[in-house]
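*Asks:* Only the shape, not the letters, is given here:
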């Protein structure tokens, strides 16, 4: 079984995207334990206040690189693939829809934690944090889908010239 730090693809454009997935998984591993602790009822209300504020901070730190990654996919990768497979149905549309779903979950969490969290009950905090848990699940499966469906399409469908052009466009940091 492949370790999360190993690369599957040799194509430079895909190596960039896969490397970004590794970074984002690493960042997710920093905030997901907080979500799990809320799910396991591990916090008192005072601990919950601290945990939800820490989670908000970690989500804000995660959001910038994550959105930068999505932007690269939406501006360069998906339009290029859509020329061959379309975007009105199928895998490209599916992953684009997941982008919206993930951003909605994270946005909902950030919206509801923007004020004084001490006005929230422990149950309200758990309900709000559930959005971050859902985002984690969607992101996890989203990366698997990209790595098992979208990335192989890039390798098989795009010409060497298109692959190189894609590499040039993707070659930038998300942090």
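*Replies:* The structure has been received and is ready for your questions. All figures in this text were calculated on a predicted structure; none of them were measured in a lab.
*Asks:* hey, let's count contacts and neighbours off CA atoms from now on
*Replies:* OK.
*Asks:* Report the distance from stretch 112-132 to the chain centre.
*Replies:* 21 Å (C-alpha atoms, centre = their mean, to the nearest Å).
*Asks:* Now it: buried residues?
*Replies:* Going by neighbour count (16 or more other C-alpha atoms under 10 Å), the buried part of stretch 112-132 is 113, 117, 120, 122, 125, 126, 128, 129, 130, 131, 132.
*Asks:* Output those residues as TSV; include the columns secondary structure.
*Replies:* Compiled in TSV, the buried residues of stretch 112-132 are given as follows (DSSP: H, G, I helix; E, B strand; the rest coil):
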residue	secondary structure
113	coil
117	helix
120	coil
122	helix
125	helix
126	helix
128	helix
129	helix
130	helix
131	helix
132	helix
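*Asks:* Please compare the first structure with the one that follows:
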């Protein structure tokens, strides 16, 4: 049986690693590489959010008997991060590192807090509440990867 938490924790790390590459490109003002690497990061990050929003959250809401609990907070934070990332992508297009890093600072704080909630509370709760479905949940998320690749 695979654990949902370990699967999604690894997903976080892959996204973090790809973001670091793109951020390094911006620091070095390698704008073509930044554009490419940031686009890859955005695809990876959006896929991660979709895995949570389309697979994990509905099952967790169903198991907990509500749709207004912790997943509502997480969805709201996802919206905020998407908005910041849109602004960051625009800053790369304009080759504006100052604006990029203004948004990056906000994103970094938001992501750190968001990931702590997910990795420390939500994912372990999902492992507990969805234990009987864990393999199916992970398989459904992996299937989403296959449909994108």
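*Replies:* Received the coordinates, thanks. Just so you know, these numbers come straight off a predicted model, no measurement behind them.
*Asks:* Next, the TM-score between them, please.
*Replies:* In this superposition the chains share a TM-score of 0.79, using TM-score structural alignment, normalised by the length of structure 2; 145 aligned residues with a C-alpha RMSD of 2.6 Å.
*Asks:* thinking again about what came up before, any chance of the buried residues of stretch 112-132 of structure 1 in JSON lines, plus distance to residue 103 of structure 1?
*Replies:* Formatted as JSON lines, the buried residues of stretch 112-132 of structure 1 follow (distance: C-alpha to C-alpha, whole Å):
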{"residue": "113", "distance to residue 103 of structure 1": "15"}
{"residue": "117", "distance to residue 103 of structure 1": "21"}
{"residue": "120", "distance to residue 103 of structure 1": "23"}
{"residue": "122", "distance to residue 103 of structure 1": "24"}
{"residue": "125", "distance to residue 103 of structure 1": "19"}
{"residue": "126", "distance to residue 103 of structure 1": "19"}
{"residue": "128", "distance to residue 103 of structure 1": "15"}
{"residue": "129", "distance to residue 103 of structure 1": "14"}
{"residue": "130", "distance to residue 103 of structure 1": "14"}
{"residue": "131", "distance to residue 103 of structure 1": "10"}
{"residue": "132", "distance to residue 103 of structure 1": "10"}
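*Asks:* which one of these is nearest residue 75 of structure 1?
*Replies:* Of all the buried residues of stretch 112-132 of structure 1, residue 132 has the smallest distance to residue 75 of structure 1: 25.5 Å, by C-alpha to C-alpha.
*Asks:* Structure 2: which residue goes with the closest one?
*Replies:* Using TM-score structural alignment as the criterion, residue 132 of structure 1 maps onto residue 104 of structure 2.
*Asks:* what's the neighbour count on residue 137 of structure 1?
*Replies:* Residues within reach of residue 137 of structure 1, counting by other C-alpha atoms under 10 Å, total 12.
*Asks:* tell me the SS of it?
*Replies:* With three-state DSSP as the basis, the three-state label of residue 137 of structure 1 is helix.
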